[in-house]
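Novice: Sequence first, then the predicted structure, then my questions.
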Amino acid sequence: MPSIDLSRYEPKARKAKSTVERPGLNEFLNRDITFGRKELSDKKKEYLYLELSSLLEAGIDLKSSLDLITADQKNSKDKKLLISIQSKVLNGSSFSQALQESGKFSLYEIFSIQIGEETGKIIEILTDLATFYQNKMKQRRKIVAALTYPIVVLATSLGAVFFMLKFVVPMFGDVFLRFGGELPWITAKIIAFSEWMQSYFYYFLFFVICIAVLTSFSRNSILFRKISSLIILKIPVIGNLVQKIYLARFCNSMRLLINARLPLLRAISLTKQMIGYYPIENSLSKIEDDILKGKSLNQSLQLFDIYPSKMAMLIKVGEETNQLDYFFGKLSEQYIEEVEYKTSTISSLMEPLIIIFLGIIVGLILIAMYLPLFKMSNSF
């Protein structure tokens, strides 16, 4: 959804920060992937909430605000969606009801906006939602940007090794076979591995494709999500990074919902539906039951390894001082900073390690191929 220049309408309107970037490789890599996705992308939601909150703050009513945003749409699907929402609002539905009936927005957003409508804090809620999706995209972009170069280098390295094993090594193997004689141990092993790869490569490729297809079809099943999350959490460094990413999202979601004056149980229920991470979803179901039985939130959090003890202690302070939204916000900021730092560190370490790995493998193959030649030249 394109950005609207608010300076055209009211002098007191604050200008929305444009996050539109020039087309290029970085934008392509950071683009939201929405194939088969029912909801709007995070980027479009951010634009909608940011522009709507800016227009409402400028003193423009909801109908006129939707008119202006709809008029600026170039994408026919987005325009059709906004016209449908606008039509429902004109027919007497609240904005939150119109969003719910469209089927393109999560319950998390719908209930937040509904609370905003009931309390007269709709502008604040829309601004918070825009900030939420902006931070979510910013976090994803930083992770993608930090890991793109190492992944490209690793893929290129593996491609070079594959090319040598499939084409270069067999060529040398044929030459050695003609000359006869005993090959050095390392040369014999690499030629044997190359022959094995020649024989079983397509079987291996078929196996990888089957795993990819099976993963694609079963990724939403509870069993798959449970097993995959447990495996990822066991991976050194990566597991801790993934944990912090979802803890940041959990804390930010709770901050927004509690700030919108939702009851704690309702906030937990909505966060559970939108978090998209099995260990946290599963724990929140049990935490809901514990709170209904009289336990405090911090006591329930301490029963699950996914939540650090420091987090539970800060939540305890938040409950005692009635500032849960403040402490959830601080925790979210802290986890986001940790994720950014660890991601940049991993990226910095991966680059030289991949280059060293490539150098060792390629050097080993070259040495193995030239050793017999040196032996033959010494025998003459």
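Specialist: Structure's in. What do you need?
Novice: From here on, just use CA atoms for contacts and neighbour counts.
Specialist: Fine.
Novice: Report the contact partners of residue 112.
Specialist: 125, 256-257, 260, 262 (C-alpha atoms under 8 Å, 6 or more residues apart in numbering).
Novice: Among the residues you listed, which one has the most neighbours?
Specialist: Neighbour tally across the contacts of residue 112 (other C-alpha atoms under 10 Å): the maximum, 27 neighbours, falls on residue 257.
Novice: That one sits in which helix or strand?
Specialist: Taking DSSP states H and E as the criterion, the element that holds residue 257 is helix 238-259.
Novice: now for that helix, which elements pack on it?
Specialist: helix 107-119, helix 122-163, helix 222-234, helix 264-274, helix 324-379 (3 or more C-alpha pairs under 8 Å, 6 or more residues apart in numbering; DSSP states H and E).
Novice: Show me what the fourth one is packed up against.
Specialist: Contacts of helix 264-274 with other secondary structure elements, assessed using 3+ C-alpha pairs under 8 Å, 6+ apart, are made with helix 107-119, helix 238-259, helix 278-292.
Novice: cool, the third one as well?
Specialist: Judged by 3+ C-alpha pairs under 8 Å, 6+ apart, the packing partners of helix 222-234 are helix 238-259, helix 278-292.
Novice: try 10 Å
Specialist: helix 185-218, helix 238-259, helix 278-292 (3 or more C-alpha pairs under 10 Å, 6 or more residues apart in numbering; DSSP states H and E).
Novice: Tell me if I'm right that residue 259 and residue 323 touch.
Specialist: Yes: Residue 259 lies in contact with residue 323 (C-alpha atoms under 10 Å); the separation is 9.4 Å.
Novice: Please compare the first structure with the one that follows:
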Amino acid sequence: MATKRLWRWRGVDAQGAPCQGMLWQASRLQVLHHLQQQRIMPLVVRRCPVKQSLWHPRYSSETIRQLATLLQAGLPLADGLSLLAQQQPHAQWQALLEALGRELGEGVAFSAALAQWPQAFPPLYLAMISTGELTGKLDICCLQLANQQQEQQRLAGKVKKALRYPLIVLSLALVVVLGMLYFVLPEFTAIYQTFNTPLPLLTRIVIAAGDMLSRGWPLLLALLLSPLLLNQLVRQRSDWLLRRQRLLNALPLVGPLIGGQQLSLIFTILALTQSAGISFLQGLQSVEETLSCPLWRQRLTQARERIAQGEPIWQALSRCGGFTPLCLQLIRTGESAGALDQMLENLAHHHQEQTHQRADSLAAHLEPLMLVITGSLVGILVVAMYLPVFHLGDAIGGAGG
């Protein structure tokens, strides 16, 4: 299937009135053919850039939530998509919803129409929508899917905020320190050199650091940019991505936070797919395709293969690693008692709450630590620069005598 591109067109309709719009089609020829079918004479047809930021999951989940509301109000699916397209503030999404409506008009199933837009609707959407179509509960499936996506986005945002906070504070502290060393320190050094008096050890160390900075700024710049370059290299190698993920999981505070978020996502999706009547193996595959962490995708692939061979779920998960004893015990109990969906839901809530608590705890512990580090760095520089001032009176008196 050819890749669809976004086109903006302007033309004149059958009544001679000017009209315009945006359209997803694979080629200019298909755009012209579509406009001809609508009895529109095109005047301008040009390609438009696609904003990748508009494919953020929050737009997809909000669209599905609004669609669920319209379906529960008794509106037909095609009419609901048409109404959403009219109210959509982003032309890119408006054109997408109109394209989905045209697919439905041609007899294509809604899940099959969504499958043509993997950048906007991941596999979990397709599985849930397909289940809703088969069971006649499309509105309920859409609402459950939207709630799950919203909760996971909120949790992921909280985890990212907790992890980014120390990096932002340390970066600001580094900028302040470098600014003082590069701009403020030379002025004090020039003043102190006019007096023939020895400087304190701390001041001499700071001045030496400033001299090294002024002479070796290219090396410093390379050191500052090296993490970004290294991150790009790691992204290109799957084995390096796995090693980085294992390293992050081994960190004392960061590891449990990241692991808790992944477990929350895994069990939330599994509970959602189980309640919708999707088989466990199919739900596990949806989780694999949804996760962005290569380490957890590898683990779940191994578990799915073992389960497909007839191994109990809890045993397959225990062999692939990463799951806590509580997870394995509850899954084993649910599997033997026929209440697996309830146990998965309990595990999802447990890991969501635990991850929220860990994120709050990490932020609460790091905030005073970052303040101490920042204050210490700036304080050392200020003391080093002003310490000789206390000896200037003696130096000036000695020079006058």
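Specialist: Looks like it came in fine. Small disclaimer: the values here were computed from a predicted structure and weren't measured.
Novice: So between residue 259 and residue 323 of the first structure, which is more surrounded?
Specialist: residue 259 (20 against 16).
Novice: got a list of what the more buried one touches?
Specialist: By C-alpha atoms under 10 Å, 6 or more residues apart in numbering, the contact list for residue 259 of the first structure reads 112, 124-125, 128, 253, 267, 323-326, 329.
Novice: Check those for burial and list the buried ones.
Specialist: 112, 124-125, 128, 253, 267, 323-326, 329 (16 or more other C-alpha atoms under 10 Å).
Novice: Could you provide those in a markdown table, with additional columns for distance to residue 175 of the first structure?
Specialist: What follows is those, written out as a markdown table (distance: C-alpha to C-alpha, whole Å):
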| residue | distance to residue 175 of the first structure |
| --- | --- |
| 112 | 72 |
| 124 | 75 |
| 125 | 73 |
| 128 | 69 |
| 253 | 65 |
| 267 | 71 |
| 323 | 76 |
| 324 | 73 |
| 325 | 72 |
| 326 | 72 |
| 329 | 67 |
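Novice: Tell me which of the helices and strands packed on helix 222-234 of the first structure lies nearest to residue 351 of the first structure.
Specialist: Closest to residue 351 of the first structure of these is helix 238-259 (C-alpha to C-alpha; 16.1 Å).
Novice: how much space is there between the most centrally placed residue in the first structure and residue 30 of the first structure?
Specialist: For the first structure, the residue whose C-alpha lies nearest the mean C-alpha position (C-alpha atoms, centre = their mean) is residue 140; its distance is 5.3 Å. From residue 140 of the first structure across to residue 30 of the first structure, the span is 8 Å (C-alpha to C-alpha, to the nearest Å).
Novice: ok so, going back, which of the helices and strands packed on helix 264-274 of the first structure is buried the deepest?
Specialist: Neighbour counts (mean count of other C-alpha atoms under 10 Å) averaged over each of these peak at helix 238-259, with a mean of 22.
Novice: how far apart are that helix and its match in the second structure?
Specialist: Following superposition, helix 238-259 of the first structure is found to deviate from the second structure by 1.1 Å on average (mean C-alpha distance after the TM-score superposition for the first structure).
Novice: tell me, that helix lands on which residues of the second structure?
Specialist: Under TM-score structural alignment, the counterpart of helix 238-259 of the first structure in the second structure spans residues 254-275.
Novice: Likewise for stretch 282-299 of the first structure?
Specialist: Aligned using TM-score structural alignment, stretch 282-299 of the first structure spans residues 298-315 in the second structure.
Novice: Please apply the same query to stretch 60-77 of the first structure.
Specialist: Counting by TM-score structural alignment, stretch 60-77 of the first structure falls onto residues 75-92 of the second structure.
Novice: quick one: the matching stretch to chain centroid distance?
Specialist: In terms of C-alpha atoms, centre = their mean, to the nearest Å, the centre of stretch 75-92 of the second structure is set 26 Å apart from its chain centre.
Novice: Please apply the same query to stretch 321-338 of the second structure.
Specialist: Centroid separation for stretch 321-338 of the second structure versus its chain: 29 Å, with C-alpha atoms, centre = their mean.
Novice: next one: stretch 19-38 of the second structure
Specialist: Relative to its parent chain, stretch 19-38 of the second structure has a centroid offset of 34 Å by C-alpha atoms, centre = their mean.
Novice: Also stretch 339-350 of the first structure?
Specialist: On C-alpha atoms, centre = their mean, the centre of stretch 339-350 of the first structure falls 16 Å from that of its chain.
Novice: can you pull the buried residues of that stretch?
Specialist: In terms of neighbour count (16+ other C-alpha under 10 Å), stretch 339-350 of the first structure has its buried residues at 339-340, 342-344, 346-347, 350.
Novice: likewise stretch 55-67 of the second structure?
Specialist: Buried residues in stretch 55-67 of the second structure, counted by 16+ other C-alpha under 10 Å: 55, 57-58, 60-61, 63-67.
Novice: Show me what it is in contact with.
Specialist: So stretch 55-67 of the second structure is in contact with 53-54, 68, 70-73, 75, 77, 79-81, 83-85, 88, 92-93, 97, 118-122, 125, 129, 138-139, 141-150, 153-154, going by C-alpha under 10 Å, 6+ apart.
Novice: Kindly supply the PyMOL command isolating those of the residues you listed that are buried.
Specialist: Buried residues among those (16+ other C-alpha under 10 Å), as a PyMOL selection:
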select buried, resi 68+70+71+77+80+81+83+84+85+92+93+97+120+121+122+125+129+138+139+141+142+143+144+145+146+147+148+149+150+153
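Novice: got the buried residues of stretch 339-350 of the first structure as a markdown table, with distance to residue 195 of the first structure columns?
Specialist: Shown next, in a markdown table, are those (distance: C-alpha to C-alpha, whole Å):
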| residue | distance to residue 195 of the first structure |
| --- | --- |
| 339 | 43 |
| 340 | 44 |
| 342 | 41 |
| 343 | 39 |
| 344 | 40 |
| 346 | 35 |
| 347 | 35 |
| 350 | 30 |
